[in-house]
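> what would the 3D arrangement of this be:
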Amino acid sequence: MGAVTSATEQPETPAPRRSAAVPRLIATDLDGTLLRDDKTVSDRTVAALAAAEEAGIEVFFVTGRPARWMDVVADHVHGHGLAICANGAVVVDLHDGGRLLEVRPLETSSALAVVHALRAAAPGTSFAVERTTGMHYEPHYPPFESDPVAMVAPAEELLSQDGHRDPVIKLLAFHDVLGPDEFLALARTAGGAHGSFTRSSPTALLEISGLGVSKASTLARCCAERGISPEEVVAFGDMPNDLEMLSWAGTSYAMANAHPEVLAATTRRTAANNDDGVAAVIEQLLRAVR
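A predicted model of the protein is given here:
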């Protein structure tokens, strides 16, 4: 990915070749990347996103969040208004109230196979099932927020087709004893034949999508539809669920606060999310084209 650069320490670095200096698309993760720790978008970042789109650069939000949790950035959408959610399982139109444009589901049989594999390999694992309409969880699973319409039942019941016509977009698995990276490695060994495993939480919380579903694969599909090559994409991320996207994009930046695996996999760095690292790079890119 080229030599190490820094948007904050070397703001006057000479602009690279035009193909890298003038991307056609910016793909950015949200939590730990574009958003500050208090889940807000800074004024500087809002201005940088607007300036990028005004310069003809599309901006895609690419996140592990479900579509219903995109209100945090909905007011800052410009241009096309598309977002890739649930680690690539869903593409939504934020200009149209989060309308689902594409769903890449986790088949029920595959989700059940993962549940059985992890129950055997990591006793004590608890599960949640994320459907397009909401999350349902087991009694011992720690929910992110109170949801009065959520079902609470064993995963096998939550995955039953009885009364459920909405597709499963993600299975979540939590362990309160194993370390996050230890749990991820164990789960991939036990159930990797049935789904794509990743994580974005500092806790031992895993996110399982359908085989082949990732931020990278859905971003690649969206870019191909627009005639945009990987070399024309600049990506930002901080956690293991960003790794494939960062490897796919022609230019990638790890946040200063990124997970060690992300820092090891990228050569470019920018400031931490609380210090507007994404905005700093966008400002630098726009200076190069003026």
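
> C-alpha only now, for contacts and for neighbours.
Noted.

> if I look at the residue nearest in space to the middle of the chain, how far off is L286?
For the chain, the residue sitting closest to the mean C-alpha position, by Cα atoms, centre = their mean, is T63 at 2.8 Å. Per Cα to Cα, to the nearest Å, T63 is found 24 Å from L286.

> which secondary structure state does A113 sit in?
helix (DSSP: H, G, I helix; E, B strand; the rest coil).

> buried set for stretch 30-47?
Residues of stretch 30-47 classed as buried by neighbour count (16 or more other Cα atoms under 10 Å): L30, D31, G32, T33, L34, L35, R36, V41, S42, T45, V46.

> my error: substitute stretch 220-237 in the last question.
Neighbour-count burial for stretch 220-237, with 16+ other Cα under 10 Å as criterion, is recorded at A220, C222, C223, I228, S229, P230, E232, V233, V234, A235, F236, G237.

> likewise stretch 257-267?
For stretch 257-267, the neighbour count (16+ other Cα under 10 Å) marks N257, A258, H259, V262, L263, A265, T266, T267 as buried.

> and what of stretch 106-126?
Across stretch 106-126, burial judged by 16+ other Cα under 10 Å covers 106-108, 110-112, 114-115, 117-119, 121-122, 125-126.

> one more, please, to line up against the first structure:
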Amino acid sequence: MVPPLAVDIDGTLSRADRSIDPRVLDALREWDAPVVIATGKALPFPVALCQFVGIPERVIAENGGISVVDDELLVHGDRDAADAVVRDYEEAGFDLGWGELDLANRWRETEIAVSHDAPLDPLSAIADDHGLEVVDTGFAYHVKSPTVSKGTALTDVAETLGVPPSSFVAIGDSENDVGMLERAGESFAVANADELARRAAETVTEGEYADGFLEAIDAIRR
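Model prediction:
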């Protein structure tokens, strides 16, 4: 029997340009156990991925700030606190870096994402003043509660599914995946993973991005 699977999107199911590698779609659809899509993206993105793949909508979004599992919505983060950081950041003369439309944050409910083009040091200092933290996902800086992570969300999702988090295999590539990699019973970091993810994972694949994901699930099946 294959174990439940928790997997990141960007850098793990994607190519280097962040586009989804189509080979992963059938691999997810054919996985004979619960699949949880765990991402730093806002909730609509992983929900849509599940719908297009044709699997149940079991997702962890916004770095653990919000989750959906078996028609239950679990909210862990605090958007109002993140908005307060943004107000102070902008009053200090800085910008989130996404332009006027800001699709990066339009649907976020529990955190704020800031472009890598924006200055990090003042953002981190202001977040710290508000009791929040900044996590670098490799694609953006995320302002969030320090008690929120993919790892804590995986524990809650697993409980809802009636299984321990240690029954999961987790696959990821970034700092925001560390909690998930540590709480799963088995863990893989793809070869393009940052140092924190590589240290947290039991196994680092030879392949990068989606190649690494496919390598990992082949190993799990064996």
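
> what about the counterpart of A27 of the second structure in the first structure, how many residues nearby?
Correspondence of A27 of the second structure to the first structure, assessed by TM-score structural alignment: A48. By the criterion of other Cα atoms under 10 Å, A48 of the first structure has 20 neighbours.

> wait, A48 of the first structure touches E283, no?
Yes: judged on Cα atoms under 8 Å, A48 of the first structure makes contact with E283 at a distance of 6.4 Å.

> and the corresponding residue of the first structure for F45 of the second structure, how far is that from R18 of the first structure?
Per TM-score structural alignment, the equivalent position to F45 of the second structure in the first structure is W69. Distance, W69 of the first structure to R18 of the first structure, by Cα to Cα: 36 Å.

> same check, this time on A254 of the first structure
For A254 of the first structure, the distance to R18 of the first structure - Cα to Cα - is 22 Å.

> ok, these two, which is more surrounded?
A254 (31 against 10).

> state whether the more buried one is indeed within a strand.
Yes: under three-state DSSP, A254 of the first structure falls within a strand.

> just checking, it touches A264?
No: in this structure A254 of the first structure lies outside contact range of A264 using Cα under 8 Å: 9.2 Å.

> the stretch 51-200 of the first structure: strands as residue ranges?
Assigned by DSSP state E, counting those that start in this stretch, the strands in the stretch 51-200 of the first structure fall at 58-62, 82-85, 90-93, 99-103, 126-131, 134-137, 168-174, 196-198.

> could those be laid out in JSON lines, adding distance to E182 of the first structure?
Output for the strands of the stretch 51-200 of the first structure, formatted as JSON lines (distance: least, Cα to Cα, whole Å):
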{"stretch": "strand 58-62", "distance to E182 of the first structure": "25"}
{"stretch": "strand 82-85", "distance to E182 of the first structure": "25"}
{"stretch": "strand 90-93", "distance to E182 of the first structure": "28"}
{"stretch": "strand 99-103", "distance to E182 of the first structure": "30"}
{"stretch": "strand 126-131", "distance to E182 of the first structure": "16"}
{"stretch": "strand 134-137", "distance to E182 of the first structure": "23"}
{"stretch": "strand 168-174", "distance to E182 of the first structure": "12"}
{"stretch": "strand 196-198", "distance to E182 of the first structure": "12"}
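
> all helices for the second structure, in order.
Counting by DSSP state H, the second structure has helices at residues 23-29, 44-53, 79-91, 120-129, 150-161, 178-183, 195-200, 209-221.

> now these as a markdown table including distance to P4 of the second structure?
A markdown table is the format used below for those (distance: least, Cα to Cα, whole Å):
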| stretch | distance to P4 of the second structure |
| --- | --- |
| helix 23-29 | 11 |
| helix 44-53 | 15 |
| helix 79-91 | 30 |
| helix 120-129 | 35 |
| helix 150-161 | 9 |
| helix 178-183 | 13 |
| helix 195-200 | 19 |
| helix 209-221 | 11 |
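
> can you name the residues that contact the aligned partner of K170 of the first structure in the second structure?
Using TM-score structural alignment, the equivalent of K170 of the first structure in the second structure is E111. Taking Cα atoms under 8 Å, 6 or more residues apart in numbering, we find E111 of the second structure in contact with E62, G65, G77, D78, R79, A82, D83, H142, V143, K144, S145.

> I'd say the second one and L73 touch.
Yep, that's G65 of the second structure we're talking about. No: using Cα under 8 Å, G65 of the second structure is not in contact with L73, being 10.9 Å away.

> the more surrounded of those two?
Shown here are G65 of the second structure and L73; by other Cα under 10 Å, G65 has more neighbours (28 against 13).

> counterpart of the more buried one over in the first structure?
Aligning on TM-score structural alignment places G65 of the second structure opposite A89 in the first structure.

> for its match, which non-adjacent residue is spatially closest?
Nearest in space to A89 of the first structure, with sequence neighbours left out and distances taken as Cα to Cα, 6 or more residues apart in numbering, is R104 at 4.7 Å.

> can you name the two of the buried residues of stretch 106-126 of the first structure that are farthest apart?
For these, the farthest-apart pair by Cα to Cα is E107 and A122; their separation is 22.0 Å.
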